[in-house]
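> Need coordinates for the below:
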Amino acid sequence: MSRTKTYGLLVFGPYLGRDTWGIRAHPHVALRIKRIFPRVEQSRTGDIYIKHTPEVARDLEWLLERFPLEMSEDVAVRLKTEAEAHRATEEVVTAILEGYRPPDTWRAPARPARPYQQQAADIVHARRGGVLIGDQVGLGKTYTSLLVLRDPAALPALVVCPTHLPAQWLRELEATLPWLRGHIITSTKPYDPTARRGSDGRQPDVWITTYSKLAGWAHHLHGKIKTLIFDEVQELRTGTATNKGRAAALLAEGTLYRAGLSATPVYNYGDEAWEIYDILAPGALGSRDEFLREWGGGQRGMNDRHVKVANPRALGTYLRDTGLMVARTRAEVGRQLPEPTRVTQDVIADHAVIDRVAGDVEAMAQLLLSPDSDPKERWSAAGQIDWRMREATGIAKAPYVAEFVRLLLESERRVVLWGWHRAVYDIWLEKLKAFQPVLYTGSESAAGKARSAQEFIDGRSRVLIMSLRSGAGLDGLQGVCSVGVFGELDWSPGVHSQCEGRLAREGQENQVLTYFMLSDDGTDPLMAETLNLKSGQAEPIVNPDAATFAPVVGDVDRARALAADVLARVRRRAGQLTLP
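Sure thing, here's the model as predicted:
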């Protein structure tokens, strides 16, 4: 029998810090490979490089059936082993999604699990890697992730959560798995918890910390943690560009299980999904460049950030099919609550306030729009213009927002009011002081936030003023309030959904109603337009079947648009431009 014809060479080894498959193939085969593997990287020599994952090995095995490649015995064994591992994982994940329940002998939780919660925990166990649990707000993601810890091999575990949630996590742990010892980390510097009163000399089974303390503990806990749970995992959407991201990536090394929890993991553009998975399941989506070649398609923003995914619905389906994400709606699991009703409410704004600030930032607007200015100076100017103009818009409409809330309180027991700027909060506090408003923002300590929430729940306050990006995961408001008001907007649609999720969750007996207070001046018109664009990126990834706003054609360069608006406003005030 004649020797099998080969079409090139396949090698395996480190390349740019990661295990990589290298291919040198005949030209026509190389072209075919690039069509089959959109994430491939081609060198100047014509060689092809693909970062290793078990899925890539499986696809290469399939490719070699049509175009055999020469390889060493070690490479052949590696390819077969990795492909079989992927095949086995795929089979069990598919079986679980179709209703199979893997048997186990672990201790049962103190509260019985619902089938969909156990299914997600089973997938985390089956993958033995990172899974994003993106169930809709109110479906019990915290409880679901704790089910993973029934496996003794999953201990010790580390829960990382926002600043206001450690005590809530400890209560949930004690109610679900009461035989495990939990410990809330109280310092940014490592210490021995066995020396603390009440420890009985035992190390914790479950450590609980916040993202702000993570960097201080990463090296101390590295290699000791078997399971990582990232609550509100969108905190990692900037990846390893931040200290907390680098600390999270370090801790993830060598862990058996990793779970990320968030109903809104993508706040802005689709490339945030890669940043999260690069920590949660390293390599699962390839390198960043590979991810953008395979899934990208939009223009890149400043510093190569903010990249749109060409088909977010397809990406979401892929993540589900591979078990990298488990995301169910309330309707899918039979625990349906009415979706929040959103109402856009036109509101008056004091144009003079916005005009004054526009005059103050005119020079920065000119710098931002000048093609000859320094890129770093443009970046700085963009941030300052964004902050100043958003604050001015909030201040300009704050009295009118407060009056609207006052009218709502004639018929509602309580109202949650969301905003962003301290100067805006001060106006609301003064205008609504008859209702004993309390603050839950980035300025209060965790204890202060807890006191504010409790005063609101107990009825001592009728207005809870919350920062748009505070309170993710907070539970308890749904029992006393069903009406929220967005007095200011966030650039990210996921932030608004998270805010609504504080009210629209299990235990809510009324239809949740949220009002978006929109001015026809300042930053509101541009933000409303941008939010439609971003909804087209974020929602289909988590829920491919969801109806979303039609995205705006083209990307919205919000900084330049704000700068152009500033200059137009200044010219109008100077009489150089006629109002339409």
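> hey, let's count contacts and neighbours off CA atoms from now on
Fine.
> which residues does the nearest residue to Arg107 once chain neighbours are set aside contact?
Nearest residue to Arg107 in three dimensions, chain neighbours excluded: Arg150, at 6.3 Å (Cα to Cα, 6 or more residues apart in numbering). Arg150 makes contact with Trp106, Arg107, Ala108, Pro109, Leu177 under the criterion Cα atoms under 8 Å, 6 or more residues apart in numbering.
> Report the contact partners of the closest residue to Pro156 other than its chain neighbours.
Once flanking residues are discounted, Pro156 sits nearest to Asp205: 4.7 Å by Cα to Cα, 6+ apart. With Cα under 8 Å, 6+ apart as the criterion, the residues that contact Asp205 are Leu155, Pro156, Ala157, Leu180, Arg181, Gly182.
> cool, Val160 as well?
Residues in contact with Val160 (Cα under 8 Å, 6+ apart) are Ile208, Thr209, Thr210, Tyr211, Leu214, Leu228, Ile229, Phe230, Asp231.
> please redo it, this time with the cut-off set to 7 Å
Residues counted as contacts of Val160 (Cα atoms under 7 Å, 6 or more residues apart in numbering) are Ile208, Thr209, Thr210, Tyr211, Ile229, Phe230, Asp231.
> What is the strand or helix carrying the second one packed up against?
Put plainly, it is Thr209. Assigned by DSSP states H and E, Thr209 belongs to strand 206-210. The elements that strand 206-210 packs onto, with contact taken as 3 or more Cα pairs under 7 Å, 6 or more residues apart in numbering; DSSP states H and E, are strand 157-161, strand 182-184.
> Second chain to compare with the first, below:
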Amino acid sequence: MATSLETFGTLEYVLDKYSKIWCWKVTGKHAVEMISKLTPEAWYGENENEVIIADSTESLKNLKLLMDRYPLDILSKSIWQRKIVKTYAPKPILPPIKHKLKRAKTGEQFRGKLMNFQKEGLDFLLKSSGNALLADEMGLGKTVQTLSYVSTEKQTFPVLIVAPLVTLKNWEREIQKFVKKKSRNGRIIESEFPSITSIRTGKSKELPQSDVYIINYELLLKRSDDIEKAGIHTIVCDEVHNLRSKTTQKYKAIKKLAALPSVQYRIGLSGTPIYNRGSEIWPIIDILKPGLLGSFKEFCEYFCYVDDKGKAIVLENKRASLRNELQKHVMLRRKKSDVLKELKDKVRYKEVIAADTDFYLEELDKIWKKLESEQKQAQTEFSKSASYHRAIQSERQIAGLAKLPHVINFVKNIMEIEESVVVFCHHKVIHKLLNESLEEFSPVAIIGGQSDETRQDQIDKFQKGESKLMIAGIRAGNVGINLTRAKYVIFAELDWSPAIHRQAEDRLHRIGQKNTVFAYYLIGNGTLDDHVASILVDKSYEI
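From the prediction side, this is the model:
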């Protein structure tokens, strides 16, 4: 196997003395054998260990494939680099967006007042012709900027908003708050808001005529045929990182809807558009501006390498280039520190706390014995994989249980010095035990399965100061809510993705927060937490 310094021959750009055309000359026994198979039209040079290939896009691609297997000493480096960039660089389908952003004026249908940077966000959406990724950090008002755009741009209605289930009610409230009704003859009705149809069932039926349709990602596929008939002009994908995998049904459903002739505007919203791997941005851009990054194969060839698990990871030396390409043509990304000078910082602490290792190891032994038995009985690879994932989930839960008494003490200590605290956890059993053990503080709760009304009631009680402690599921309570009353957030359990943690932190660290936000990550010593924490550090280096 080749080392990083080992080469198997040379590559040189030469003028062939017989054909008088510019060619690539390859030397080296193994390299010559492989390139001769890839390019049958190649011809031998002065001996059998030297081959000549006419310069072309196809031959360049074959040479790149060859060098992935047999690295060569490149004698014409500047020419090679220039041609590689020319061959693989994405070819934008639209000219760059002019990034000298102005403070755009909102249309008469918009009800409300934008901050200066939000007016610049509106200007960006207008200049991008409504095909854009608004990737401002969470808490900067992506929702209101989007509503200002659909209220200002011409012929944006009907609008389809696709969002996580827990945020649908919030979208309804924001539309009613910021958008005025426009009658069929174009008259603005100050006292009314647009008609809204919230799609809450997967049962197919004709949709009523409406200005705005709201649906969650999970129902989208079941109702896509009905939505196709609604004559949608604008698609807004909230938390668009839900579409980061091009193999999912929800991605395919959105892709189909976004290609409808009636759809003119496609807007993606996400404070964390690139989740665990930089290559996850391609499916998102493929919906918002198809072709901007080329095909997935072209994108990977230029920007990525493939790891030993077959995952495409953006090359470290290509990250800045990719970010620049996105910001030039499709993405607006602002951080709070850039636009809200008065907003305080976030401070993170990694707190290693004690855990009941005897309990943890005893339960872990049971889990792996059960896994071993299930693996032997499994008939298919799918069954084996499912069994393994169940074991991992069980280990995560016992890691949470093993440190729980120390988590509770930590929360109580913080409650003694602070008015309002938010605690995030993952498992329902941990959520239940935290509620019971911290009952003296009359906590409010957010957890999966709550009705919209119950969820909002719990948020309101916390924000009004009726309760000083909120216990929230990290996946249920990390989007669509405002928890600026608190400045302390405690992670009783860890998620696999750093983006999930950032989203949860930014429920507190957003417009309206007047204090520094302190985030505590509680890591159970000697448990799975140690491993998860190390993974989070690795993933956080992704752009």
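> sorry, back to before: for the residue nearest to Pro156 of the first structure, what is the corresponding residue in the second structure?
Applying TM-score structural alignment, one finds that Asp205 of the first structure aligns to Asp211 in the second structure.
> What's the separation between that match and Val26 of the second structure?
63 Å (Cα to Cα, to the nearest Å).
> so Tyr7 of the first structure makes contact with Arg24?
No: using Cα atoms under 7 Å, Tyr7 of the first structure is not in contact with Arg24, being 8.6 Å away.
> Could you tell me where stretch 516-532 of the first structure falls in the second structure?
Across the second structure, the stretch matching stretch 516-532 of the first structure (TM-score structural alignment) is residues 521-537.
> So what would you say the end-to-end distance of that stretch is?
13 Å.
> re the thing from before, with the second structure overlaid, report how far the strand holding Thr209 of the first structure is off on average.
Mean deviation of strand 206-210 of the first structure from its aligned counterpart in the second structure after superposition (mean Cα distance after the TM-score superposition for the first structure): 1.7 Å.
> So what touches that strand?
Contacts of strand 206-210 of the first structure (Cα under 7 Å, 6+ apart): 156-163, 166, 181-185.
> which element follows the lengthiest helix in the second structure toward the C-terminus?
In the second structure, taking DSSP state H as the definition, the longest helix is helix 381-417. Of the helices and strands lying after helix 381-417 of the second structure in sequence (DSSP H and E), the nearest is strand 421-425.
> Just the angle for that following strand relative to helix 381-417, thanks.
160 degrees (axes from the mean of the first three to the mean of the last three Cα atoms, to 10 degrees).
> What is strand 421-425 of the second structure packed up against?
strand 469-473, strand 488-491.
> and of the ones you listed, who's closest to Tyr388 of the second structure?
In terms of Cα to Cα, the element of these nearest to Tyr388 of the second structure is strand 469-473, at 23.7 Å.
> what range in the first structure matches the closest one?
Strand 469-473 of the second structure maps onto residues 463-467 of the first structure, going by TM-score structural alignment.
> average distance between that stretch and the second structure?
After superposition, stretch 463-467 of the first structure averages 1.4 Å from its match (mean Cα distance after the TM-score superposition for the first structure).
> list the buried ones in that stretch?
For stretch 463-467 of the first structure, a neighbour-count test (16 or more other Cα atoms under 10 Å) marks Val463, Leu464, Ile465, Met466, Ser467 as buried.
> Also stretch 281-293 of the first structure?
Neighbour counts over stretch 281-293 of the first structure (16+ other Cα under 10 Å) mark Ala281, Pro282, Gly283, Ala284, Leu285, Gly286, Ser287, Glu290, Phe291, Leu292, Arg293 as buried.
> Now do the same for Lys328 of the second structure: its match in the first structure.
Checking with TM-score structural alignment, Lys328 of the second structure has Thr322 as its match.
> actually Arg510 of the second structure, not the one I typed
Using TM-score structural alignment, the equivalent of Arg510 of the second structure in the first structure is Arg505.
> OK, contacts around that match?
Counted by Cα under 7 Å, 6+ apart, Arg505 of the first structure has contacts Val137, Gly138, Gln478.
> so can I have CSV of these showing distance to His220 of the first structure, neighbour count and secondary structure?
Formatted as CSV, these follow (distance: Cα to Cα, whole Å; neighbours: other Cα atoms under 10 Å; DSSP: H, G, I helix; E, B strand; the rest coil):
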residue, distance to His220 of the first structure, neighbour count, secondary structure
Val137, 33, 23, coil
Gly138, 34, 22, coil
Gln478, 38, 22, helix
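> Out of these, which comes closest to Met389 of the first structure?
Relative to Met389 of the first structure, the closest of the contacts of Arg505 of the first structure is Val137; by Cα to Cα it sits at 32.0 Å.
> And for the residue in the second structure that Trp169 of the first structure lines up against, the neighbour number?
If you follow Trp169 of the first structure across to the second structure using TM-score structural alignment, you land on Trp171. Applying the criterion other Cα atoms under 10 Å, we find 20 residues in the vicinity of Trp171 of the second structure.
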